[in-house]
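Asks: Here's my sequence, what's the structure:
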Amino acid sequence: MSGMKDNKKLIMYLAKNDFKTRFAGSYFGVIWGFIQPLVTILLYWFVFQLALKAGPVANTDIPFVLWLMAGLVPWFFFSEAVINGTNCFMEYNYLVKKVMFEIKILPLVKVLSSLYVHVFFVGVLIIAYAVAGYFPGIIVIQVIYYSASMVALSLAISYLTASVAVFFKDTTQIVGIFMQIGVWMTPIMWVFSDMIARVSNHSEMLGKVVSVILKLNPMFYIVQGYRDTMIDGVWFVQRPGMTLYFWAFVAVMLLISRKVYGKLKPHFSDVL
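Replies: Have a look, this model is predicted:
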């Protein structure tokens, strides 16, 4: 038991230290971790609502900026967690070479480090909805479930990408490209139902195919979940099919990651 407690303390210490050192040397320090996502939200709000004059989202009276925030907040965490997790073994190579150090905690350290900013922005999200008169009520606690789901997904992916990145350095760049594509493939800045309706106008079969393909993206479940919580009042148990698929995806990814990590781990110190 004491070993488990020591591990938890070490993980939390490393996560906190990682978050701080990421901005070490800059004048504003960790404040940059909160400013950058905030500026991104304001930029998208300016482009879509002011420049392109996007009104309230169809079938709701929710202001576009609130609808947008509910999609961007989880994506910020997922993108940062996976990208940073991919680099963890290379960044902490001096720890990887230590025989007695349990390097399997490093991806978890990176994911938890990203959680600091996420918790802050979840708070901002809830306050923004409350101030605007759209507080969702008790269902807001469901954000905890979807945040935990994202942690599990990020870890499942990070163990795989971090293990491969030790031997194939271009993995970091590839993951970055996937994140750039993913933000547009996930219904964050566009309405899923509107997209499918437009495609179905040309071909009903094509609309069904596109719908299935887009839903295969596990972040579709998370973004939909945040909007279910903040806007639509839908509990995750009311989406059993999507919930089952998401956790099956996470479980399969964890099995693959564990196998790859187990095979490559003995050679980490030789490459690093």
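
Asks: When you work out contacts or count neighbours from here on, use the C-alpha atoms and nothing else.
Replies: Fine.

Asks: Secondary structure element for residue 270, which one?
Replies: helix 268-271 (DSSP states H and E).

Asks: Could you do residue 130 as well?
Replies: Per DSSP H and E: helix 106-131 holds residue 130.

Asks: Point out the other helices and strands that that helix packs with.
Replies: If contacts are counted by 3 or more Cα pairs under 8 Å, 6 or more residues apart in numbering; DSSP states H and E, helix 106-131 sits against helix 2-21, helix 31-45, helix 64-86, helix 88-91, helix 142-167.

Asks: Let me know the angle separating that helix from helix 31-45.
Replies: 50 degrees (axes from the mean of the first three to the mean of the last three Cα atoms, to 10 degrees).

Asks: List the buried residues of helix 106-131.
Replies: 106-118, 121-122, 125-126, 128-129 (16 or more other Cα atoms under 10 Å).

Asks: now stretch 13-24
Replies: 14, 15, 16, 18, 19.

Asks: Stretch 54-65 now?
Replies: 57, 62, 63, 64, 65.

Asks: coming back round to it: quick check: buried residues in the helix holding residue 270?
Replies: 268, 269.

Asks: Also stretch 89-104?
Replies: Those would be 89, 90, 93, 95, 96, 103, for stretch 89-104 by 16+ other Cα under 10 Å.

Asks: sorry, back to before: switch the buried residues of stretch 13-24 over to a markdown table; also include distance to residue 49.
Replies: Shown next, in a markdown table, are the buried residues of stretch 13-24 (distance: Cα to Cα, whole Å):
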| residue | distance to residue 49 |
| --- | --- |
| 14 | 40 |
| 15 | 36 |
| 16 | 36 |
| 18 | 36 |
| 19 | 33 |
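
Asks: Tell me where the stretch 151-272 of the chain has helices.
Replies: 171-185, 192-202, 204-215, 218-227, 240-264, 268-271 (DSSP state H, counting those that start in this stretch).

Asks: Not counting the longest one itself, show me its contacts.
Replies: Read it as helix 240-264. 152, 153, 156, 157, 159, 160, 163, 164, 218, 221, 236, 237 (Cα atoms under 8 Å, 6 or more residues apart in numbering).

Asks: Here is the second sequence; please produce its structure so I can put it next to the first one:
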Amino acid sequence: MVLPHRLSPMVSAFTALWKQRASLKTLILGDFTQNYLASYLGFAWAVLGPLVMIGVMTAVFQFGFRAGTTGSAGIPFPLWLACGMVPWQYMAEGFVTGAGAITAYRFLVRKAVFRMGYLPAIRLLAGSIIHGILLIFLVVLLFCYGASPSWHWLQVVYYFCCMFLLLLGAAWCSAAVSVFIPDIVSVISIGVNLGFWLTPIFWNLSMLPENWQIVMQLNPAHYIVQGYRDSLVEHRWLWDRPLLAHVVFFIWLFAALFIGAQIFKKLRPHFADVL
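Replies: The predicted structure is shown next:
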């Protein structure tokens, strides 16, 4: 099948990732070791940081503001919050570390045989190890609250893949631009902090007027966060969500992948000159 010319960069990038999966695995483990195991507290803080945040926010909202349950009726606040914090932690870290992927591996830029498109994926896949550990914690928390295994839990795989691809498209774009404008990483960090407050992670979307609820659902992070909650605590199948929610997210997804691949392809020949 002949692909449209503008789609070829995106498709060729995924094809290259698959063909070089053995080398990719080595680089992923190396990135994980460097970022999380090179110091005594690196790995511990990567795991404990989100857990401490969940604990603090639970204390503030459940005991300070007396918010016993939220989200769907009967869901304990700590469990509801954790289901939002775990995917958000991966997204927040992915946006920031993905943006610095090229500059962090500048020693590989001059190697002609190495495809630069790997680097954002390496960063994201290394971070997925921490995400997996936090998911294990989340499952333990579910059992502590008396939950039983459900087929709905398998939907987490779908939502993770959606989240990963969205981050990959964004990382292709931001990593390429950050080579020429390093301050973009700081701008993204600020945007991530703002996104935390604008995404229904610790607050319920139903608190807003109906018109504002529609606006907030345009946020692609909401699709992922709500998807994790649907899968783990609200037991709702993905096809039971409004069709518009899927359409809006996949517009974001394909736009991120397409624009990211195009920008990366355009700027890639100049990486070695700048770095």
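
Asks: Superposing both, give me the TM-score.
Replies: For this chain pair, the superposition-based TM-score is 0.90 by TM-score structural alignment, normalised by the length of structure 1; 259 aligned residues with a Cα RMSD of 1.7 Å.

Asks: The helix holding residue 270 of structure 1 maps to which residues in structure 2?
Replies: Taken onto structure 2 by TM-score structural alignment, helix 268-271 of structure 1 occupies residues 271-274 there.

Asks: Can you add distance to residue 191 of structure 1 and give the helices and strands packed on helix 106-131 of structure 1 back as JSON lines?
Replies: Converted to JSON lines, those look like this (distance: least, Cα to Cα, whole Å):
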{"stretch": "helix 2-21", "distance to residue 191 of structure 1": "34"}
{"stretch": "helix 31-45", "distance to residue 191 of structure 1": "15"}
{"stretch": "helix 64-86", "distance to residue 191 of structure 1": "10"}
{"stretch": "helix 88-91", "distance to residue 191 of structure 1": "35"}
{"stretch": "helix 142-167", "distance to residue 191 of structure 1": "20"}
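
Asks: Mean neighbour count, those: which tops it?
Replies: Of these, the one with the most neighbours on average (mean count of other Cα atoms under 10 Å) is helix 64-86, at a mean of 23.

Asks: average offset between it and structure 2?
Replies: For helix 64-86 of structure 1, the mean distance to aligned residues of structure 2 following superposition is 0.6 Å (mean Cα distance after the TM-score superposition for structure 1).

Asks: That helix to helix 106-131, inter-axis angle?
Replies: 170 degrees.

Asks: matching residues in structure 1 for stretch 46-53 of structure 2?
Replies: Going by TM-score structural alignment: stretch 46-53 of structure 2 matches residues 33-40.

Asks: That stretch vs structure 2, average distance?
Replies: Mean deviation for stretch 33-40 of structure 1: 1.7 Å (mean Cα distance after the TM-score superposition for structure 1).

Asks: got the contact list for that stretch?
Replies: Contacts of stretch 33-40 of structure 1 (Cα under 8 Å, 6+ apart): 23, 76, 117, 120.

Asks: how far does the match of helix 268-271 of structure 1 sit from the chain's center?
Replies: 28 Å (Cα atoms, centre = their mean, to the nearest Å).

Asks: To what extent does that stretch diverge from structure 1 after superposition?
Replies: Averaged out, stretch 271-274 of structure 2 is 0.7 Å away (mean Cα distance after the TM-score superposition for structure 1).

Asks: nearest to residue 72 of structure 1, of the contacts of helix 240-264 of structure 1?
Replies: Nearest to residue 72 of structure 1 out of those is residue 221 (Cα to Cα; 13.5 Å).

Asks: Count the residues that sit near that closest one.
Replies: A count of nearby residues for residue 221 of structure 1, using other Cα atoms under 10 Å, gives 22.

Asks: Please report how far the aligned residue in structure 2 for it lies from residue 123 of structure 2.
Replies: When structure 2 is aligned by TM-score structural alignment, residue 221 of structure 1 is paired with residue 223. Distance, residue 223 of structure 2 to residue 123 of structure 2, using Cα to Cα, to the nearest Å: 23 Å.

Asks: helices or strands up against the helix holding residue 270 of structure 1?
Replies: helix 93-96, helix 142-167.

Asks: Against which helices or strands is the shortest one packed?
Replies: Okay, so that is helix 93-96 of structure 1. helix 268-271.

Asks: Tell me how many other residues surround residue 224 of structure 2.
Replies: Neighbours of residue 224 of structure 2 (other Cα under 10 Å): 23.

Asks: any idea which residue sits dead centre in structure 2?
Replies: Nearest to the geometric centre of structure 2 sits residue 91, at 2.6 Å (Cα atoms, centre = their mean).

Asks: Trace stretch 73-93 of structure 2 over to structure 1 and give me the residue numbers.
Replies: So stretch 73-93 of structure 2 sits over residues 60-80 in structure 1, by TM-score structural alignment.

Asks: Let me see the contact set for residue 101 of structure 2.
Replies: By Cα under 8 Å, 6+ apart, the neighbours of residue 101 of structure 2 are 119, 120, 123, 171, 175.

Asks: Show me which pair in those residues is furthest apart.
Replies: 123 and 175 (11.0 Å).

Asks: which residues are in contact with both of these two?
Replies: 98, 101.

Asks: What number of residues are in the vicinity of the aligned residue in structure 1 for residue 255 of structure 2?
Replies: Correspondence of residue 255 of structure 2 to structure 1, assessed by TM-score structural alignment: residue 252. Here the count is done by other Cα under 10 Å, and residue 252 of structure 1 has 12 residues near it.

Asks: now the one 4 residues further on
Replies: Applying other Cα under 10 Å, we find 16 other residues in the vicinity of residue 256 of structure 1.

Asks: Quick check: it vs residue 153 of structure 1, distance?
Replies: Distance from residue 256 of structure 1 to residue 153 of structure 1, by Cα to Cα: 13 Å.

Asks: gap between stretch 265-272 of structure 1 and the chain center?
Replies: 28 Å.
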